[in-house]
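*Asks:* generate a structure from the sequence data that follows.
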Amino acid sequence: MAQPPRKAFPLRLDPALFDALERSAAGDLRSINAQVEVLLREALSRRGLKVAPPRPVKRGRPARDAGSE
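*Replies:* The predicted structure is shown next:
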């Protein structure tokens, strides 16, 4: 099943903020984009706003079809 499309938009950041995000993402072994999403979800949660959790990405081989043997 394909992932739903993600919303893309340009984001202008202060260079110092971007550097801090980059260090934080590297420390958590995430991309900067993933780190921004995590931080936004945490901030919204602290404000009491519910956001549906992201759908997990299916990894690995597809299940073996029993009829193809």
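
*Asks:* please make it C-alpha for all contacts and neighbour counts, starting now.
*Replies:* Noted.

*Asks:* check which helix or strand covers L39.
*Replies:* Assessed by DSSP states H and E, L39 sits inside helix 32-46.

*Asks:* another for comparison:
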Amino acid sequence: MATEKKAFVLRISPEMLKELEQWAQEEFRSTNGQIEYVLSDALKKRRKSLRQTPNRNQEAET
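*Replies:* Modelled structure (predicted):
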């Protein structure tokens, strides 16, 4: 079964949109697909970073 995706409005500058559209075209993706790819990659990197520093929150509290 396919995962249902939530639709929402995203406001970005025209310059950023143009750059994302160009990047998407270079990688043979739709603009939406490129944004999803970039966000997914950023979340993967964040999760990896959080796993490598499990005591980060505890250090900030002391």
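
*Asks:* for the helix holding L39 of the first structure, name the packing helices and strands.
*Replies:* Applying 3 or more C-alpha pairs under 8 Å, 6 or more residues apart in numbering; DSSP states H and E, one finds that helix 32-46 of the first structure contacts helix 15-27.

*Asks:* Three-state assignment for F28 of the second structure, please.
*Replies:* In three-state terms, and counting by DSSP: H, G, I helix; E, B strand; the rest coil, F28 of the second structure is coil.

*Asks:* how close does the equivalent of it over in the first structure sit to Q35 of the first structure?
*Replies:* With TM-score structural alignment as the criterion, F28 of the second structure lines up with L29 in the first structure. Applying C-alpha to C-alpha, to the nearest Å, the value for L29 of the first structure to Q35 of the first structure is 9 Å.

*Asks:* neighbour count winner among these two?
*Replies:* Each of L29 of the first structure and Q35 has its neighbours counted (other C-alpha atoms under 10 Å); Q35 has more, 18 against 11.

*Asks:* nearest residue to the more buried one in space, please, no chain neighbours.
*Replies:* Once flanking residues are discounted, Q35 of the first structure sits nearest to A25: 5.4 Å by C-alpha to C-alpha, 6 or more residues apart in numbering.
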